[in-house]
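Asker: Okay, structure incoming, though there's no sequence with it:
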């Protein structure tokens, strides 16, 4: 079975803010949805059993709107179809559920963490941070490095609980997957600590000079004289 990218190779996302292109985009997405529904019927045989033509047309319109609003493209739909074929439930997913499958499929395809595993990693990271060997913390991947550090900072800034932390994790992972799909290259983090500058030990004269400077700065000399 051909995937959506092969079925609609000429699809090119356009800005929905451009009125002259709105109709063109709607037609393109409508073609994708029509072909997608044929694949969904094969993957979920019972999904259209109770629908008539009017119901199906109405549902398709909602899917078209949902795809346009969420920037869903053929590559993401292919990822969603891979998840759809894994489902044991033969009934039709909602457009929101299928969009969730698209995002989950991309996450799996690019080897990104799940929201649950990222949340756990951030909590563990918070316990580890501050130790002397902190720079040796094993993030697992470059993607995890940026996700964990960014999410940990957000957790502290906004004082997020576990539930909200996991919701934010889901959003961040989906956003990174979409960026990677568009060509974003995850930068390699520089986790090495700066090299320590070697200093020669101070002479006795220099040590005494430093000590006198500290005394003058904090008023020790004055206190001694006053006594």
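Answerer: Yes, it's here. Note that the coordinates shown come from a computational prediction; the quantities given were computed from them, not determined experimentally.
Asker: drop to CA atoms for contacts and neighbour counts, all remaining ones
Answerer: Will do.
Asker: Now the host helix or strand of residue 166: buried residues?
Answerer: Here residue 166 sits within helix 162-181, counting by DSSP states H and E. Within helix 162-181, the residues that count as buried by 16 or more other Cα atoms under 10 Å are 165-166, 168-170, 173-174, 176-178.
Asker: Relative to residue 19, which of the residues you listed is nearest.
Answerer: Using Cα to Cα, residue 178 comes nearest to residue 19 of the buried residues of helix 162-181, at 24.8 Å.
Asker: Now do the same contact list for that closest one.
Answerer: Each residue near residue 178 by Cα atoms under 8 Å, 6 or more residues apart in numbering is listed here: residue 106.
Asker: take a look at this one as well, against the first:
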């Protein structure tokens, strides 16, 4: 399974189209290594979902067709690393369903697992973080002073809060934005980017005033001290 990354990454569009069934004539997987690796993945999944052996894949032709679809789905959705596949298998083992997952479901498991592995909240947790920040932010001097769980949470939650306020997002819209933020942040972490920590801004000790107000203030002080205005006789 470790070499699945290179096999998927090196597969050209024509081969993927054939494997996905775009060619009306029967085709086979040209790369024998790809076939063996997908066989291994399916064997692992069969141990988790044993009922599929006598139902979904009772006909060998159906299993062969399914394998072609899975390889194409991996390539189309960016499933290219060992960590992603391991995360997908971890979710599969924890699944309460006895039914064989679709390629889309397994891909979702892969992506969710990577998000967790990167120390990020899931979609529901991130949504609750935004709601909590919206409720409690007034108790803190600034967004940077808020007790964040991680730098990534600071950047995601504050961005989502600003979008929610400025665009008057509904709950459904905000949840969609949460999913987008998680994907973007996970991608940044996977590429090795260091997410900067929030830095509390030093409060301003004075408020600048205009020249006119400054002169008025000077005149007020001079009047209190009994001093004449400049130029007065």
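Answerer: Thanks, I have the structure now. The structure displayed is predicted, hence computed values, not measured ones.
Asker: Superposed, what's their TM-score?
Answerer: Once superposed, chain against chain, the TM-score is 0.73 (TM-score structural alignment, normalised by the length of the first structure); 198 aligned residues with a Cα RMSD of 3.2 Å.
Asker: List the contacts of the residue minimising distance to the centre of the first structure.
Answerer: The residue lying closest to the centre of the first structure (Cα atoms, centre = their mean) is residue 173, at 2.0 Å. Shown in contact with residue 173 of the first structure (Cα under 8 Å, 6+ apart): 107, 112-115, 147.
Asker: Same list, the buried residues of helix 162-181 of the first structure, but as TSV with distance to residue 36 of the first structure please.
Answerer: Converted to TSV, these look like this (distance: Cα to Cα, whole Å):
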residue	distance to residue 36 of the first structure
165	33
166	30
168	29
169	29
170	25
173	25
174	21
176	25
177	21
178	20
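Asker: Who are the packing partners of the longest helix anywhere in the first structure?
Answerer: For the first structure, the helix with the greatest residue count under DSSP state H is helix 19-43. When contacts are defined as 3 or more Cα pairs under 8 Å, 6 or more residues apart in numbering; DSSP states H and E, helix 19-43 of the first structure packs onto helix 4-7, helix 53-70, helix 74-84.
Asker: That helix: which residues count as buried?
Answerer: 25-26, 28-30, 32-33, 36-37, 39-41, 43.
Asker: hang on, the earlier thing: in the second structure, which residue range corresponds to the helix holding residue 166 of the first structure?
Answerer: Aligned by TM-score structural alignment, helix 162-181 of the first structure falls on residues 171-190 of the second structure.
Asker: picking up where we left off before, what is the orientation angle of the longest helix of the first structure with helix 53-70?
Answerer: 120 degrees (axes from the mean of the first three to the mean of the last three Cα atoms, to 10 degrees).
Asker: Could you check the angle helix 19-43 of the first structure makes with helix 74-84?
Answerer: Using the same axes, to 10 degrees: helix 19-43 of the first structure against helix 74-84 is 20 degrees.
Asker: re earlier: distance check, the residue nearest to the centre of the first structure against residue 108 of the first structure.
Answerer: Distance of residue 173 of the first structure to residue 108 of the first structure, given as Cα to Cα, to the nearest Å: 11 Å.
Asker: what about residue 61 of the second structure, how many neighbours?
Answerer: A count of neighbours around residue 61 of the second structure, defined by other Cα atoms under 10 Å, yields 10.
Asker: likewise residue 157 of the second structure?
Answerer: So residue 157 of the second structure, with other Cα under 10 Å, has 24 neighbours.
Asker: what do you get for residue 110 of the second structure?
Answerer: 24.
Asker: what do you get for residue 90 of the second structure?
Answerer: 14.
Asker: That one -> the first structure?
Answerer: Checking TM-score structural alignment: residue 90 of the second structure goes with residue 82.
Asker: Let me see the contact set for the residue nearest to its match when sequence neighbours are not counted.
Answerer: Closest residue in space to residue 82 of the first structure, ignoring its immediate chain neighbours: residue 105 at 6.9 Å, by Cα to Cα, 6 or more residues apart in numbering. Applying Cα under 8 Å, 6+ apart to residue 105 of the first structure gives the contacts 76, 79-80, 82-83.
Asker: Between the residues you listed, which sits nearest residue 220 of the first structure?
Answerer: residue 76 (69.9 Å).
Asker: picking that back up, for the helices and strands packed on helix 19-43 of the first structure, which one ends up most surrounded?
Answerer: helix 74-84 (a mean of 21; mean count of other Cα atoms under 10 Å).
Asker: Off-centre distance for it?
Answerer: 18 Å (Cα atoms, centre = their mean, to the nearest Å).
Asker: from memory residue 170 of the first structure sits against residue 115, does it?
Answerer: Yes: at 4.9 Å, residue 170 of the first structure and residue 115 qualify as touching, with contact defined as Cα atoms under 8 Å.
Asker: quick check, nearest of the contacts of residue 105 of the first structure to residue 16 of the first structure?
Answerer: residue 76 (18.4 Å).
Asker: Check whether the closest one really touches residue 104, as I assumed.
Answerer: No: assessed by Cα under 8 Å, residue 76 of the first structure is found out of contact with residue 104, at 9.5 Å.
Asker: With residue 108 of the first structure as the reference, measure out to the match of residue 90 of the second structure.
Answerer: 10 Å.
Asker: now swap in residue 129 of the first structure and tell me
Answerer: For residue 129 of the first structure relative to residue 108 of the first structure (Cα to Cα), the value is 28 Å.
Asker: Then residue 151 of the first structure?
Answerer: Residue 151 of the first structure is 20 Å from residue 108 of the first structure, by Cα to Cα.
Asker: What of residue 218 of the first structure?
Answerer: From residue 218 of the first structure to residue 108 of the first structure the distance is 60 Å (Cα to Cα).
Asker: So for the two, which sits in the more crowded spot?
Answerer: residue 108 (14 against 10).
Asker: how much space between that one and residue 114 of the first structure?
Answerer: For residue 108 of the first structure, the distance to residue 114 of the first structure - Cα to Cα - is 8 Å.
Asker: do the same with residue 154 of the first structure
Answerer: 18 Å.
Asker: Neighbour count: those two, which is higher?
Answerer: residue 114 (17 against 14).
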